[in-house]
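J.: heads up, no residue letters with this:
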């Protein structure tokens, strides 16, 4: 009987999942809970959790927000409240860039993906949350997780201007980001 229980535990995987809890302040106020996909993008999840555990995502703005598409944040170099907001979206962390971990998970509403430059292997700290499906991103960007609670908070994030989605004035902020298990 114990052997069967051990086999079932192995097949079922770990009893816990890694996630993020993001407290948002600004026009949007509340908490976003994200389940991170360790099995899909282990290197990306490791980097995100390391940055969050270091407190580097705290007080980082949503610098690029496009209606009907996504809200982007995570520039721990240039997107920190009180920093030079004109450069928000151009920086990353002190950690190296991550090789792409593309999967068959589609970019549906609530899916979290890693932002990058033109190089598929240039993701670092920035990520985005989808407002709506964006299947044109499938196989082009790494899916790292999915919102499990707080899509109403995501939907309330202050939108940016024009096609670039750059947020002017006072953007919404990830005031605190915690890793959960």
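T.: Yep, it's here. Please read these numbers as outputs of a predicted model, since none were measured by experiment. Numbering: from 1, shown residues only.
J.: Could you use CA atoms for every contact and neighbour count after this?
T.: OK.
J.: ok, residue 70 touching residue 127?
T.: No: using CA atoms under 8 Å, residue 70 is not in contact with residue 127, being 9.9 Å away.
J.: who's more crowded, those two?
T.: residue 70 (26 against 22; other CA atoms under 10 Å).
J.: Let me see the contact set for the more buried one.
T.: Taking CA atoms under 8 Å, 6 or more residues apart in numbering, we find residue 70 in contact with 128-132.
J.: Can you give me the neighbour number for the nearest residue to it once chain neighbours are set aside?
T.: With sequence-adjacent residues excluded and distances taken as CA to CA, 6 or more residues apart in numbering, residue 70 is closest to residue 130, at 4.3 Å. Residues lying near residue 130 (other CA under 10 Å) number 26.
J.: so residue 130 touches residue 115, yeah?
T.: No: counting by CA under 8 Å, residue 130 stays clear of residue 115, with 11.8 Å between them.
J.: one step back: reformat the contacts of residue 70 as CSV; add distance to residue 41.
T.: Shown next, in CSV, are those (distance: CA to CA, whole Å):
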residue, distance to residue 41
128, 15
129, 16
130, 17
131, 21
132, 21
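J.: dump the residue contacts of residue 88.
T.: By CA under 8 Å, 6+ apart, the contact set of residue 88 is 63, 75, 77-79.
J.: Below is structure B, check it against A:
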């Protein structure tokens, strides 16, 4: 490895081990563009997305409006409308990811709102990462999302990562597998922060091209 890279890596490792001085260390090493990636902001109620699942668990996700503001705003808007209540995880691949957020349950549905422009970023597709599913068009994300069951860094900068599971990952692991599953796991209620979940909403009739996360053109 080139000596300069070794120095930068050592500085980064030291910074991550001592959060109080992390930003200064990263800046000195010339890696300030990765500060947001490795040092997420404090978890706040207004950026906490809670999914109560039919398998009996609650999944808590830290949203990242500092990295993907448009997609986070979309999730908050739809959650406030009760859009996600009752929807299934319709595409769940062992060792890969669990995809949900489609009112049709086929991978072709979305909300009645316009698609969200791509916000590709440096957040990695590690276990627990939450990202926006889309069709072939980079700017076709809408309501669908997926949660990574295992890391797959080949997807980085091809999909908008907008959050990460901070609690309840065992419940994500318990989501029923299949494309679609025979007895799919559902989102019973979705809520933001301390707000009360809204009542179940009727499904949208809008149609999108199949929203393929990760496995299609890029591969697992």
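T.: Received the coordinates, thanks. No experiment lies behind these values; they were computed from the predicted model shown.
J.: Out of the contacts of residue 88 of structure 1, who's the most crowded?
T.: Neighbour counts for the contacts of residue 88 of structure 1, by other CA under 10 Å, peak at residue 63, which reaches 29 neighbours.
J.: In structure 2, what residue corresponds to that residue?
T.: Mapped onto structure 2 by TM-score structural alignment, residue 63 of structure 1 lines up with residue 90.
J.: Check residue 44 of structure 1 too.
T.: Per TM-score structural alignment, residue 44 of structure 1 is aligned with residue 71.
J.: Kindly report the same for residue 93 of structure 1.
T.: The criterion is TM-score structural alignment: under it, residue 93 of structure 1 has residue 111 as its aligned partner in structure 2.
J.: so its match sits right up against residue 140, yeah?
T.: No: between residue 111 of structure 2 and residue 140 there is no contact under CA under 8 Å: 11.7 Å.
J.: Spell out the secondary structure type for the match of residue 63 of structure 1.
T.: Secondary structure state of residue 90 of structure 2, per DSSP: H, G, I helix; E, B strand; the rest coil, is strand.
J.: ok, it - contacts?
T.: Listed by CA under 8 Å, 6+ apart, the contact set of residue 90 of structure 2 reads 98-100, 102, 105-107, 178-181, 184.
J.: so what's the nearest residue to it once chain neighbours are set aside up against?
T.: Distance criterion CA to CA, 6+ apart; nearest residue to residue 90 of structure 2, sequence neighbours excluded, is residue 180 at 4.8 Å. Residues near residue 180 of structure 2 by CA under 8 Å, 6+ apart: 89-92, 105-106.
J.: As CSV, these with distance to residue 15 of structure 2 would be great.
T.: Formatted as CSV, the contacts of residue 180 of structure 2 follow (distance: CA to CA, whole Å):
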residue, distance to residue 15 of structure 2
89, 38
90, 40
91, 38
92, 36
105, 44
106, 44
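J.: Mind jotting down where the helices sit in structure 2?
T.: 3-17, 22-28, 35-38, 69-80, 169-173 (DSSP state H).
J.: now those as CSV including distance to residue 49 of structure 2 and mean neighbour count?
T.: Shown next, in CSV, are the helices of structure 2 (distance: least, CA to CA, whole Å; neighbours: other CA atoms under 10 Å):
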stretch, distance to residue 49 of structure 2, mean neighbour count
helix 3-17, 26, 14
helix 22-28, 27, 18
helix 35-38, 19, 15
helix 69-80, 8, 19
helix 169-173, 14, 17
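J.: now for these, which one comes closest to residue 60 of structure 2?
T.: helix 169-173 (8.5 Å; CA to CA).
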